[in-house]
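Colleague: Below are the sequence and a predicted model for it; my questions follow.
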Amino acid sequence: MTSISQYPDLILANGRIYTVDGADSWAEAVAIRGGRIVAVGDSAEIEALKGPDTEITDLGGRMAMPGFVDIHNHILMAGQSALYELQFPPSSTIDEICGHVRARAEKAEPGQWIIGNQWGADKMAELNSEASLARLDAAGLGHPVLLRDETMHNRWVNSEAMRLSGISDNQPDPPQGAFFRDPSTGRLTGILVESASGIAELAASNAFSPDMARAAVKRAVEIGNSLGVTAFQDAATALPILETLSDLDRAGELTAWAVASLPLIQPTFLFGTTGDALLAVRDRHRTTHVRPDFTKIFLDGVPGARTAAFHDAYLDDPAHPHGYRGDLLVDLPEMVRMVDKSERLGMGLKVHCAGDRAVTQMLDAVEAVRHFRGPTTVRHHIAHASYIRPEDIRRFAELGVVADLCPMIWYPTTFLEGHKAVMGEERATRFWPIAELQKSGALLAGGSDWPVIPVPDPWHGIEGMVTRQNPSGAFPGVSLWPEQAIDLATAIRIYTLNSATAMGIDSITGSIEPGKSADIIVLDRNVFEIAPDQIADTLITTTYFEGRVVHQG
């Protein structure tokens, strides 16, 4: 216990407090002053520090631990999804999807876009027909409809949405994207892949105001707080998102630490200033809780749409040549320049790498920069670190590259079924070698990729890491590569201190230690005393951010 010279504002006492410090030690009480932890120890010694105005909260033996740190989300899209958009599960059939669309269209204002999430990645072939498009057109009742898949890289839109977006049958595919066509007729089906999705998203974005963006980000942070999240990294932060975060913080309304990832290249689904123009103004938007300390690029797409870049070929299909392996969006020399540029700015580079060839190229780029720049304290992130060649696993630790683990699908899902359809079962199920990465010494950080994952509850990810089974009960009894399961303490560290370390805020948050922000969550159960398949049922009864209650269950 650390002695203190002034009285604490708040003492949390009589708890089972898992600190996630270097020894994974437990305590009974925490003293907090000015939003910071000033002492950790047993209840008697901590309560002896109280002053006449100290508030004492009796935890009643409940477990407490550091707030979660989400290494990867999309905070604006998440809030938009929660506040304004239609929701349906990836398992939904076409009939069910169209039923949801029709119900929303019946209540919509004239001309209003119907935007929704998420159709399953395994449904792409079924949706890719004129007959399916006709059903979506009928369900939309004349409204433009835009529906995102569960990867958030692809869209299914109706004819009215294509008309408003300027997409027509005789239009060539855009660079780094595609308009899918009915294999029988050659006509558009409304399936838009990668950059083609951005054309429709841009048209739909015209109805979205700055006030709506502010409300969306604020709501997303509130949802995160309710799930115990007290810090996050937005994974693609164009200027409007950065402005919104900093404005909320200056108004005293941001209740989490926010690290921003500034795109070096304009993403197809994101609008607003990016690149050098954004880098030039980043420090204007730096606040107490907003840290624009990372850059971001996308190196490939997603497996289900055959846009992720792999060393081995996809299964043959009519739309691609034999031996097709997916495309890298940036070549190695340019990748080296981006890593070097980020380091010269003192910024880590977060790189979307869904396929193992993309992972290899990012590691090659970092290795090249190490040869001519020498050691660095900057941490680069490979998101999503899911498909990795065995010989590349050790290179994460050797090069100091973080494995940004998200979305939370290291167990059987419709995502995986979509991968099996294009890669074959054997390759598709070599998914998320988390235990091997851990044993190699890599820094593993936990994220949600929300709204790719509709409910960004870290306990779902943690249970999945421990059991390799779907915590929702879907795919009962089926495990995904069970040899890659890890223990609970390691999984909790991945979602707390490891993520804080990867984001460069581990001196501030991520563990319960003197000097750190009092970002603490109280649980309804001790997760070390329950069956592994009950971990995802854990609820947050109270979330403290800087020592003040921001969620009460």
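Modeller: Yes, it's here. Residues are numbered from 1 along each chain as shown.
Colleague: alpha carbons only for contacts and neighbour counts from here, please
Modeller: OK.
Colleague: doesn't Met408 make contact with Ile453?
Modeller: Yes: counting by CA atoms under 8 Å, Ile453 touches Met408, with 7.0 Å between them.
Colleague: Which of the helices or strands spans Ser472?
Modeller: Assessed by DSSP states H and E, Ser472 sits outside every helix and strand.
Colleague: Please tell me how far it sits from Met408.
Modeller: Distance, Ser472 to Met408, using CA to CA, to the nearest Å: 12 Å.
Colleague: ok, the two, which is more surrounded?
Modeller: Neighbour totals were compared for Ser472 and Met408, and Met408 leads with 25 against 13 (other CA atoms under 10 Å).
Colleague: What's the local residue count around the residue nearest to the more buried one when sequence neighbours are not counted?
Modeller: Spatial nearest neighbour of Met408, excluding adjacent residues (CA to CA, 6 or more residues apart in numbering): Gly461 at 5.0 Å. The local packing of Gly461 (other CA under 10 Å) involves 28 other residues.
Colleague: and if you look at Ile97?
Modeller: Look at Ile97: counted by other CA under 10 Å, it has 24 neighbours.
Colleague: Tell me who's in contact with it.
Modeller: By CA atoms under 8 Å, 6 or more residues apart in numbering, Ile97 lies in contact with 88, 119.
Colleague: do Val40 as well
Modeller: Counting by CA under 8 Å, 6+ apart, Val40 makes contact with 1-2, 27-31, 46, 512-514.
Colleague: how about 6 Å then?
Modeller: 1, 29-30 (CA atoms under 6 Å, 6 or more residues apart in numbering).
Colleague: what's the answer for Val30, then?
Modeller: Applying CA under 6 Å, 6+ apart, one finds that Val30 lies in contact with 11-12, 39-40.
Colleague: go on, Ser209?
Modeller: Ser209 touches nothing, counting by CA under 6 Å, 6+ apart.
Colleague: adding another structure so you can compare the two:
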Amino acid sequence: MERCLHSLNVFSIASTAVPCSVEPNSPPKAFGPTPHKDRWSTNVGLRVRQAALIVLAIALSACGGGGSGENSNATKADVIYKNGAIYTVNGSQEWAESVAILKDKIVYVGNSSGSAAFESTNTKIIDLKGKMVLPGFIDGHNHAYLMAESLFWLNLTPFTSVESRQAALRDYLAKDRGIKQLRGVGWDEAESDAKAKGVLPKNLVDQAVSDIPVVIIDNSHHNFLVNSKALQMAGIDRNTPNPPGGTIERDPVTGEPNGILREFAAQNLVINALPQPDFTIEQYKATLRAWQKVAAKDGITSTFVPIHYPTESLLAAFKAMDADGELTVRFDLALWADENKGISQIPHLKSLRDKYQGENYKVDSVKIFSDGLGAPVLVWDQKVLEQTVAALDKEKFRIYTHAIGSPDFYPSNNVLNALEFAAKENGKRDSRHAITHIDWVKEEDVGRFKDLSVLAVPQPAWFGKPWYNDVTGEKTKNKNRLQGFMKAGVTVVSSSDFPSTDTFERDMYPLTGLEVGMTRLDPDKAKATDIDSAKEPWERATLQQMITSYTINGAYLIFDEQNRGSIEVGKKADLVVLDKNLFKLAPTDIGEAKVLSTIFGGKEVFRDPTFDSAVDAK
């Protein structure tokens, strides 16, 4: 289909009138998932409004409007975008030239001549001059709050030697001798650096700062490097056992902790002993403001945010910003489930869910880690996992689970077993449980995703990285599945997992994910002539599929497909304007396309200085 679109006149498609039987608010049948029947049948008010819009759309179409819209005699738009290549992600009306917005809603989608009926003396007219418009992007896995690390901690990633990192630690301390702890991010090579120096990892830090606790998290966010003072404050010594789901690395000779703590169970031993275990509410508010600027520049208007640790300060920041009208992204939040607490933590999780609900944020999910990173070890006891998942499902939580795996280790299978157990215990419902990362999934489990209605949430931008280049032969068939999920009818939601790599800025940009999902090549190096050299070419997706995974499928993930994810009358006006029509680009060039404007709820939250549009405010 993509090849055909290159040869078609986009505007001849856009000028075709919308069939009168189309429901303006229905999710695109050809692209997105089908909502649960009860969600439609019980919403009488929405059905009545849809029926009224259909009648009005018929009337408008009969008058030659060439699009769908509300009654133009009563509805005048605040803003009209016209003369664009608008890809709607609506299977009943894929392309349009114009979209009209009143307040935070879309009131017209169709050709440019038809939008004239929605003009008034106060309507702002924006001439897109052929530029592309898509629904606002939805990132299905983004730790927005972790931008606090780069704002308030020492970033060691730019430094390349032990000496330069130690100097950075000393300089940071010298600037504020009164600090009671030092937090940092990015010394990913600590273990290899220590080995080369013939010392323990903690000694590398001790040589720079020894009198206050120093805690440095690597870019994967699965490993801590700490100094001796931090271990002492946490009471961690040679006799401290590994907590379930975590590892305290030790000196092989003495058995003493060497300063490396793996996974959140072990990390929390130190975090809970720090003078300031968490960021403050004000620090989180500053973080979310900064992150929203990056999201707007990237064209992201909604996101799913799994929280890594117990933090009510973050939730309080969301609540305060939402009350003050500061949120310019729609946030769906997942609370962290402690693998050591099982079902005993559920009353607390319920209380947090009840307390934190707002206009542009909500808590409805729980994040579970089935494995960590690297070692093929399950974080949860399987029986406890199944009992906890079933209990959470019974309380109507969506369970969102981390499962990476390795060539001979498939934690997604354990997660599916737990979700299957929950379905047997509680019956099936519109749960939209999801598994993220899914680097390694067995063939026989792909169909189980579909059978259990489990969403797959990969990070397509990672598919071009060399992490698994040493894996060859039959095992590669289980690696980084994408098209295989799509062909099996599994709903795929693309995401970035910001900021879990040292290239997190590039990886968060949705157009990077679009490109690499199609090419499976390094987006910084690949050329059009390299396309046939991709590994696992059978897993490459089409452009339509990738756009769907970043829009309507993302809206489905956050239970908001009736309001977002496609450009349709009655939906929220969340849009992104691009400088180029992606359907006219080589796949390897898509990541270089530029966001010119981002609109959230009808308001422009980002505009690139180069966006040259003819604006006529009458």
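Modeller: Looks like it came in fine. Note that the structure is predicted; figures quoted are calculated from it, not measured.
Colleague: TM-score for the pair, please.
Modeller: For these two chains in superposition, a TM-score of 0.85 is obtained (TM-score structural alignment, normalised by the length of the first structure); 521 aligned residues with a CA RMSD of 3.1 Å.
Colleague: circling back to that earlier point, what about the residue nearest to Met408 of the first structure, which helix or strand?
Modeller: helix 458-467.
Colleague: Alignment lookup: Ala354 of the first structure to the second structure.
Modeller: The alignment partner of Ala354 of the first structure in the second structure, by TM-score structural alignment, is Ile404.
Colleague: Roughly how far does its match sit from Ala614 of the second structure?
Modeller: 48 Å.
Colleague: Where does the counterpart of Ile223 of the first structure in the second structure fall, secondary structure wise?
Modeller: Mapped onto the second structure by TM-score structural alignment, Ile223 of the first structure lines up with Val294. Val294 of the second structure belongs to helix 281-298 when assigned by DSSP H and E.
Colleague: Name the nearest residue to His153 of the first structure, sequence neighbours excluded.
Modeller: Here the residue nearest His153 of the first structure, using CA to CA, 6+ apart, is Glu194, at 5.2 Å.
Colleague: where's the one you found relative to Ala105 of the first structure, distance?
Modeller: 26 Å.
Colleague: need the contact list for the match of Ala354 of the first structure.
Modeller: 437-439.
Colleague: The helix holding Val294 of the second structure: what's the following helix or strand?
Modeller: Downstream of helix 281-298 of the second structure (by DSSP H and E), the next one is strand 300-306.
Colleague: quick one on the thing from earlier: which position in the second structure aligns with the residue nearest to Met408 of the first structure?
Modeller: If you follow Gly461 of the first structure across to the second structure using TM-score structural alignment, you land on Gly513.
Colleague: Gly553 of the first structure against Thr541, yeah?
Modeller: Yes: the criterion here is CA atoms under 6 Å, and Gly553 of the first structure meets it with Thr541 at 4.3 Å.
Colleague: So these two - more neighbours on which side?
Modeller: Comparing Gly553 of the first structure with Thr541 by other CA under 10 Å, the one with more neighbours is Thr541, at 18 against 12.
Colleague: Surely that one is in a strand?
Modeller: Yes: counting by DSSP: H, G, I helix; E, B strand; the rest coil, Thr541 of the first structure falls inside a strand.
Colleague: Distance check, the residue mapped onto Glu130 of the first structure from the second structure against Ser210 of the second structure.
Modeller: Aligned counterpart of Glu130 of the first structure in the second structure: Val199 (TM-score structural alignment). Shown here: Val199 of the second structure relative to Ser210 of the second structure, a distance of 15 Å by CA to CA.
Colleague: which residues touch the residue nearest the centre of the first structure?
Modeller: Closest to where the C-alpha atoms of the first structure average out (CA atoms, centre = their mean) is Asp449, at 1.8 Å. Shown in contact with Asp449 of the first structure (CA under 6 Å, 6+ apart): 72-73, 406-407.
Colleague: so which of those persist in the second structure?
Modeller: Contacts conserved in the second structure for the contacts of Asp449 of the first structure, counting by both residues aligned by TM-score structural alignment, their matches' CA atoms under 6 Å: 72-73.
Colleague: can you tell me which of the contacts of Asp449 of the first structure are in strands?
Modeller: Residues of these located in strands (DSSP state E): 72-73.
Colleague: Could you export the contacts of Asp449 of the first structure as JSON lines, including neighbour count and distance to Val217 of the first structure?
Modeller: Below are those laid out as JSON lines (neighbours: other CA atoms under 10 Å; distance: CA to CA, whole Å):
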{"residue": "His72", "neighbour count": "28", "distance to Val217 of the first structure": "15"}
{"residue": "Asn73", "neighbour count": "23", "distance to Val217 of the first structure": "12"}
{"residue": "Cys406", "neighbour count": "25", "distance to Val217 of the first structure": "20"}
{"residue": "Pro407", "neighbour count": "22", "distance to Val217 of the first structure": "20"}
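Colleague: Could you find the counterpart of Asp234 of the first structure in the second structure?
Modeller: Checking TM-score structural alignment: Asp234 of the first structure goes with Val305.
Colleague: Its match against Gly140, yeah?
Modeller: No: at 7.7 Å, Val305 of the second structure does not count as touching Gly140 under the criterion of CA under 6 Å.
Colleague: how much space between the alignment partner in the second structure of Val145 of the first structure and Arg250 of the second structure?
Modeller: Mapped onto the second structure by TM-score structural alignment, Val145 of the first structure lines up with Val214. Distance from Val214 of the second structure to Arg250 of the second structure, counting by CA to CA: 18 Å.
Colleague: So for the two, which residue has more residues nearby?
Modeller: Higher neighbour count among Val214 of the second structure and Arg250: Val214, with 26 against 17, using other CA under 10 Å.
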